[in-house]
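Trainee: Just the structure for this:
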Amino acid sequence: MSETTTGAHLSQVWHDVLGTQPAPALWLVWATAAAALLLVVSRPSWRIGRNLVTIAHEGGHGLAAVLTGRRLTSIRLHSDTSGLTVSRGRPHGPGMVLTAAAGYTAPPIVGLAGAWLLSADHITALLWLAIVLLFLMLLMIRNAYGVVAVLVTGGLIFAVSWFASASVQAGFAYVVVWFLVLSGVRPVIELQAKRSRGEAPESDADQLGRLTPFPAGLWIFLFFAVSLACLAVAASRLLSVTP
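Mentor: The predicted model follows:
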């Protein structure tokens, strides 16, 4: 690609980021919802797709820590799709509570924010905002698998936004957003199943149970309720497209 062609492409991308794109046909919105649902319920695809949920989960912890004045020191993503975010500050209080609560609620909330952008026809802006957020998260990753996971995710989004047609970008963006809002419920169910077997004594819900007067079970119910609410609102936004 020549320098002139590259410059023209950059100018077009910047124009697309600031502008809007045509809304996809309603059948495509339903098709991407079905595809995302299949990714969530199918065990093999969930095993891969859960890495995206973990990125959003740990990113939620990290962002909450920064916004509440804690010092974010590291984020680790593991090959078993678990993760760990470490921040320093008061071991108790609102900042610690919000940081602990942000993990399971982050994927559906991020998905809801994405649904709002898509319903406003800001498809390219959504893709590039995701790239920026992944780059900022990459600065805090402290293990090799985490670096690879974030780079692969960001690289895929960049490739779609840079090389793919507008229709492919729309389909990709809708699948990702549907996946995030649909996948909010499954990790909460998995967490409760692990807790019932005594396998997750240090889960976010259990930490919140020790940090607050409310038991871990109530926090799990809150995670579940937030996920369902985000899914309902996001679905109403995404299915109201008018091409």
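Trainee: from here on, contacts and neighbour counts on C-alpha atoms
Mentor: Fine.
Trainee: Which residue is the nearest non-sequential neighbour of residue 59?
Mentor: Once flanking residues are discounted, residue 59 sits nearest to residue 137: 6.8 Å by Cα to Cα, 6 or more residues apart in numbering.
Trainee: That neighbour looks like it's in a helix, true?
Mentor: Yes: in this structure, residue 137 lies within a helix as judged by DSSP: H, G, I helix; E, B strand; the rest coil.
Trainee: if I look at it, how far off is residue 3?
Mentor: For residue 137, the distance to residue 3 equals 30 Å [Cα to Cα, to the nearest Å].
Trainee: Shouldn't residue 227 be within a strand?
Mentor: No: counting by three-state DSSP, residue 227 falls outside a strand, being helix.
Trainee: quick one: it and residue 108 touch, right?
Mentor: Yes: Residue 227 is within contact range of residue 108, at 5.6 Å (criterion: Cα atoms under 8 Å).
Trainee: and this one, so I can compare the two:
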Amino acid sequence: MMNHGISDVWQRVLGTQQAPPHWLVLVCAGGALLAMLPHPVWRVSRNVVTIAHEGGHGLAALLTGRRLHGIRLHSDTSGLTVSSGRPTGPGMVLTAAAGYTAPPLLGLGGATLLAFGHITALLWLCTALLAVMLPRLRNAFGLLTVLVTGGAFFAVSWWGTEQLQAGFAYLGVWFLLVAGVRPVLELQAKRRRGGARDSDADQLARLTGVGGLLWVALFLVIALSCLLAGGSQLLGR
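Mentor: I've put the predicted structure just below:
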């Protein structure tokens, strides 16, 4: 019985699921916008973007051979990823650039999985990534945020109906795609007021000699491109 149950689970994870009705895809897109636009709601939902942002820094640090010391997620939706290694060079540049690009790129990757019908696989992959992030967290709020988010993904993937899984997956991917744009705009607004001198864009400016505004523009182009490409896949399936 147990082997049969495990076999069924793996068939669900590795197999494909039927596309949800078009109205559900549109409702999820609207829900993602509602989770991003009103400021009080954004104060809560932005924590998901922060998880992806700091996770991007951490993953880039590991992939480029840097030593990752820890990740902190704060209640004001800010975060901090600490790594050590060469203070300059491609590894440091990629690590610094990975934050603002991670949410939209994750959204695009998720949209591609959904376009091929891998709804359950997407939910399990997100759960696994959050589980891998847990040992790197260095504060209680960060642990709580990732545990709650990962628990939601696991619960839906394990107990949710096919339609609930589809709605949750599409809502999450839409949110990463649309919400990947707003932090970039907020970053430039802070820079214009002189309040973000140690931002990722300004660190990259010091590392590369390329102006911070150009890095912000690059972040925005990537976010908008992912939104266009990912949205087309979600709507076109």
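Trainee: Tell me which of residue 227 and residue 108 of structure 1 has more neighbours.
Mentor: Between residue 227 of structure 1 and residue 108, counted using other Cα atoms under 10 Å, the more crowded position is residue 108 (30 against 27).
Trainee: Residue 191 of structure 2 and residue 109 of structure 2: what is the separation?
Mentor: In terms of Cα to Cα, residue 191 of structure 2 sits 30 Å off from residue 109 of structure 2.
Trainee: cool, and residue 130 of structure 2?
Mentor: As for residue 130 of structure 2, its distance to residue 109 of structure 2 is 16 Å (criterion: Cα to Cα).
Trainee: More neighbours: which of the two?
Mentor: Using other Cα under 10 Å as the criterion, residue 130 of structure 2 and residue 109 rank with residue 130 on top: 20 against 16.
Trainee: Tell me which residue of structure 2 matches up with the residue nearest to residue 59 of structure 1.
Mentor: If you follow residue 137 of structure 1 across to structure 2 using TM-score structural alignment, you land on residue 133.
Trainee: ok, how many other residues are close to its match?
Mentor: Using other Cα under 10 Å, residue 133 of structure 2 has 20 other residues around it.
Trainee: before we move on, what about residue 193 of structure 1?
Mentor: Neighbours around residue 193 of structure 1, by other Cα under 10 Å: 13.
Trainee: same deal with residue 219 of structure 2?
Mentor: Residue 219 of structure 2 has 25 neighbours, counted by other Cα under 10 Å.
Trainee: what's the helix or strand for the aligned partner of it in structure 1?
Mentor: Mapped onto structure 1 by TM-score structural alignment, residue 219 of structure 2 lines up with residue 223. Assigned by DSSP states H and E, residue 223 of structure 1 belongs to helix 216-238.
Trainee: And the strands in structure 2?
Mentor: Here structure 2 has its strands, by DSSP state E, at 67-73, 79-84.
Trainee: Single out the most deeply packed of those.
Mentor: strand 67-73 (a mean of 19; mean count of other Cα atoms under 10 Å).
Trainee: against structure 1, where does that strand fall?
Mentor: Taking TM-score structural alignment, strand 67-73 of structure 2 hits residues 71-77 over in structure 1.
Trainee: Quick check: the matching stretch compared with structure 2, mean distance?
Mentor: Superposing on structure 2 and averaging over aligned pairs (mean Cα distance after the TM-score superposition for structure 1), stretch 71-77 of structure 1 comes out at 0.7 Å.
Trainee: what sits up against that stretch?
Mentor: 54-55, 58, 62, 65-66, 83-89, 140-143, 145-146, 149 (Cα atoms under 8 Å, 6 or more residues apart in numbering).
Trainee: are any of those buried, and which?
Mentor: In the contacts of stretch 71-77 of structure 1, burial by neighbour count holds for 54-55, 58, 62, 65, 83, 85-87, 140-141, 146, 149, counting by 16 or more other Cα atoms under 10 Å.
Trainee: could those residues go into CSV alongside distance to residue 47 of structure 1?
Mentor: What follows is these, written out as CSV (distance: Cα to Cα, whole Å):
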residue, distance to residue 47 of structure 1
54, 11
55, 14
58, 17
62, 23
65, 27
83, 14
85, 21
86, 24
87, 27
140, 24
141, 21
146, 16
149, 13
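Trainee: quick one: which of those is nearest residue 199 of structure 1?
Mentor: Nearest to residue 199 of structure 1 among these is residue 83, at 15.7 Å by Cα to Cα.
Trainee: Quick one: residues contacting that closest one.
Mentor: Contacts for residue 83 of structure 1 were tallied using Cα under 8 Å, 6+ apart; they are 54, 58, 75-77.
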